[in-house]
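Participant: quick one: sequence plus predicted model below, questions after.
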Amino acid sequence: MNQQLQTINPTIKAAAVFCCVVMLSFIYNPYTPACFYVIIVVGVLSAARISLKKWLLFTIPFLILAAGCMWTAAVFGKVPTTADNLLFEAGPFEINRENALVGISLGFRILCFSALSMMFIFTTDPILFMLSLVQQCRLSPKLAYGIIAGFRFLPLLKDEVQIIQQAHKIRGGASENGLKEKLASMKRYTIPLLASAIRKAERTAIAMESKGFTGSRNRTYYRTLTVAPRDWLFFLLVLLLFSVSFFISLCFS
């Protein structure tokens, strides 16, 4: 992998992730996703400069989900348990080899999906991703810049909520200790937040029109993203690593 995954073109990175997700969806042996997951984790932690603590923290929910899927598939699998394929007994449940392999495959597939998603999220600037979709994938500029504007408004929305909460406290508003009070306060916040969002959207639209934004693709860009040979090398390398995982799994099958 490249030493800095942050420098890879976001569209190429997304295409690599999408291809891996599609290919993993059609592989049912547990060895390929298990091997590929190890490769992803080692590659991302060494190439993307992501701390191990941060990675493990975001992996915990997916580990719980994967464990639940593994247990469900192993216990309630379609293959009936016989004396020949019985693996072990867990109380009233009988686990056979075929259902256990299916459960392990589903669990590692979930972990692979999560690892690929975190790799993309942690190493990709969302603004550059939208610009890349416009410039490389011919996405409509109106849609792209609308999404970018909405993304920029998210921190402002949090500040607006805090301002409204402080205003209600100054004027002696009801407390928000219980669940019922919090739901009632959210209803009171809805109309002011909606009015503020409409005003911001209107000002943004006027500002974009005053700058000559018409939504046409025939325009110049402040930041121009290109697809370099290293981007294609990253794409091919990801597919190569997946192929290596698949051929390694054949040795264990």
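Facilitator: Everything's here; your move.

Participant: for the rest of this, base every contact and every neighbour count on C-alpha atoms.
Facilitator: OK.

Participant: contacting residues around the residue positioned nearest the centre of the chain?
Facilitator: Of all residues in the chain, the one closest to the mean position by C-alpha atoms, centre = their mean is Ser117, 4.0 Å from it. Applying C-alpha atoms under 8 Å, 6 or more residues apart in numbering, we find Ser117 in contact with Val17.

Participant: let's go with 7 Å and repeat that
Facilitator: Listed by C-alpha atoms under 7 Å, 6 or more residues apart in numbering, Ser117 has no contact partners.

Participant: structure two is appended below for comparative analysis:
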Amino acid sequence: MIMVLVTAELAGAPCWISLTARDVAASESFYNAVLGWTFRRGSLGRAFSVAEADGVPVAGIAAVARELAVPVAWTPYFAVDDADDAVARIRERGGTVGVGPVAYPPRGRAALAVDREGAAFGIWEGRVLTEWRVGDGTAPAWLELHTADALDAALFYGETLQWASDGGTGCCEVSYEHDQVVLRYDGEDVARLNSGPVEEAAEKPQLRPRWLVHFRVRDLEAATEAAVEHGGTVVQEGAWPTRTRQVTVRDPDGALFTLDPSRTAPWPIRPDAQPSTRS
């Protein structure tokens, strides 16, 4: 039996990742071939699908790109205890709310926004699945923010999502480690914010500020080949330099994501990064 929590219990933490798509069936076919996911219809209607890996919920597909006039993209959602308050904080701190809050009864309410640099993210108020998790080294996915200034981004998200810092209280803790910002929930790493080269050029959307979703796969080469065979494209200059093997892919509908080998360390290490001093 799938158990649920309410977002007030984990406010500030990543609580879901969702693909905003145009066609549910086409997206299901692609990600089944690449990641081996199976799918079931959720409680939000025919336009929504829940992806599962070994029976555990992994991600959502929402065929609402045309309806909401938003780009096709993978988007992380962060839990908030009150969507209206969170939307107000986003706007007060220079972000832009593009959609919502929109009600999705009986589950909850959502909004889509972009931060000050243009990276898109979502907020969710309502019920979440307890089985779902991201980031901790064994989870099937993890999150990475590509942005010009990780410290500035951490201030924006920290104030917007009410992350704990400087001994304060909050569901998530922020740690500044050299040129990266680490977000932890319940003692586990759930996301990293990285400073690096970003561009606004339309011909290189993979280098724009963005939340990038990484999916772990057992066989990187096989997953990459399956992506290409089923209409995806390997993106050159798709990820910042790391010491781990990664492949950034654009799916047939245009959404970017990254494939990581499941046996690598959970977090890519930038070539110029120094060893962590955390205990």
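Facilitator: Ah, there it is. Since the structure is predicted, the reported quantities are computational estimates derived from the model, not experimental observations.

Participant: could I get the TM-score for this pair?
Facilitator: With the length set by TM-score structural alignment, normalised by the length of the first structure, the two chains reach a TM-score of 0.24; 115 aligned residues with a C-alpha RMSD of 6.5 Å.

Participant: buried residues in the helix or strand where the residue nearest to the centre of the first structure lies?
Facilitator: Element membership for Ser117 of the first structure (DSSP states H and E) is helix 97-122. By 16 or more other C-alpha atoms under 10 Å, the buried positions in helix 97-122 of the first structure come out as 97-116, 118-120.

Participant: where does Ile95 of the first structure land in three-state SS?
Facilitator: Classification of Ile95 of the first structure by DSSP: H, G, I helix; E, B strand; the rest coil places it in strand.

Participant: wait, doesn't it sit right on Ala73?
Facilitator: No - when contacts are counted by C-alpha atoms under 7 Å, Ile95 of the first structure is not listed as touching Ala73 (9.7 Å).

Participant: leaving out sequence neighbours, find the closest residue to Ile40 of the first structure.
Facilitator: Spatial nearest neighbour of Ile40 of the first structure, chain neighbours left out: Ala115 (6.8 Å); criterion: C-alpha to C-alpha, 6 or more residues apart in numbering.

Participant: pull up the gap between that neighbour and Leu237 of the first structure, please.
Facilitator: Note on Ala115 of the first structure: its distance to Leu237 of the first structure, by C-alpha to C-alpha, to the nearest Å, is 17 Å.

Participant: and for Glu202 of the first structure?
Facilitator: Going from Glu202 of the first structure to Leu237 of the first structure by C-alpha to C-alpha gives 45 Å.

Participant: got it, and Ala201 of the first structure?
Facilitator: With C-alpha to C-alpha as the criterion, Ala201 of the first structure and Leu237 of the first structure are 42 Å apart.

Participant: which other residues reach the helix or strand containing Leu19 of the second structure?
Facilitator: Element membership of Leu19 of the second structure, judged by DSSP H and E, is strand 14-20. By C-alpha under 7 Å, 6+ apart, the residues outside strand 14-20 of the second structure that reach it are 59-65, 72-79, 128.

Participant: and Leu151 of the second structure, what element?
Facilitator: Element membership of Leu151 of the second structure [criterion: DSSP H and E] is helix 150-161.

Participant: and the angle from the next helix or strand after that helix to strand 14-20?
Facilitator: Later in the chain than helix 150-161 of the second structure, the nearest helix or strand by DSSP H and E is strand 172-177. Strand 172-177 of the second structure and strand 14-20 meet at an angle of 90 degrees, taking axes from the mean of the first three to the mean of the last three C-alpha atoms, to 10 degrees as the criterion.

Participant: residues of strand 172-177 of the second structure that come out buried?
Facilitator: In strand 172-177 of the second structure, counting by 16+ other C-alpha under 10 Å, buried: 172-176.

Participant: and for stretch 243-253 of the first structure?
Facilitator: For stretch 243-253 of the first structure, by 16+ other C-alpha under 10 Å, it's 244-246, 249.

Participant: could you do stretch 220-230 of the second structure as well?
Facilitator: For stretch 220-230 of the second structure, the neighbour count (16+ other C-alpha under 10 Å) marks 220, 223-224, 226-228 as buried.

Participant: I'd like to know which elements the longest helix along the first structure is packed against.
Facilitator: Counting by DSSP state H, the longest helix found in the first structure is helix 179-210. If contacts are counted by 3 or more C-alpha pairs under 7 Å, 6 or more residues apart in numbering; DSSP states H and E, helix 179-210 of the first structure sits against no helix or strand.

Participant: in that helix, what's buried?
Facilitator: 185, 189, 193, 197, 201.

Participant: could those go into CSV alongside distance to Leu45 of the first structure?
Facilitator: Formatted as CSV, the buried residues of helix 179-210 of the first structure follow (distance: C-alpha to C-alpha, whole Å):
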residue, distance to Leu45 of the first structure
Ser185, 43
Tyr189, 42
Leu193, 40
Ala197, 39
Ala201, 39
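
Participant: looking at these, which one is closest to Leu133 of the first structure?
Facilitator: Distance to Leu133 of the first structure, by C-alpha to C-alpha, is smallest for Ala201 among those, at 22.6 Å.

Participant: what sits against Val238 of the first structure?
Facilitator: Ala16.

Participant: tell me which element it is part of?
Facilitator: Using DSSP H and E, Val238 of the first structure falls within helix 229-252.

Participant: helix or strand for Ala191 of the second structure, which one?
Facilitator: In the assignment (DSSP H and E), Ala191 of the second structure maps to strand 188-195.

Participant: identify all contacting residues around the next helix or strand after that strand.
Facilitator: Where DSSP H and E defines the elements, the next helix or strand beyond strand 188-195 of the second structure is strand 210-217. For strand 210-217 of the second structure, contacts defined as C-alpha under 7 Å, 6+ apart pick out 35, 74, 119-120, 140-147, 257-262.

Participant: in strands, which of those residues fall?
Facilitator: If you go by DSSP state E, the contacts of strand 210-217 of the second structure have 74, 120, 141-147, 257-261 in strands.

Participant: list just the nearest of those to Phe30 of the second structure.
Facilitator: The nearest member of these to Phe30 of the second structure, counting by C-alpha to C-alpha, is Phe257 at 12.8 Å.
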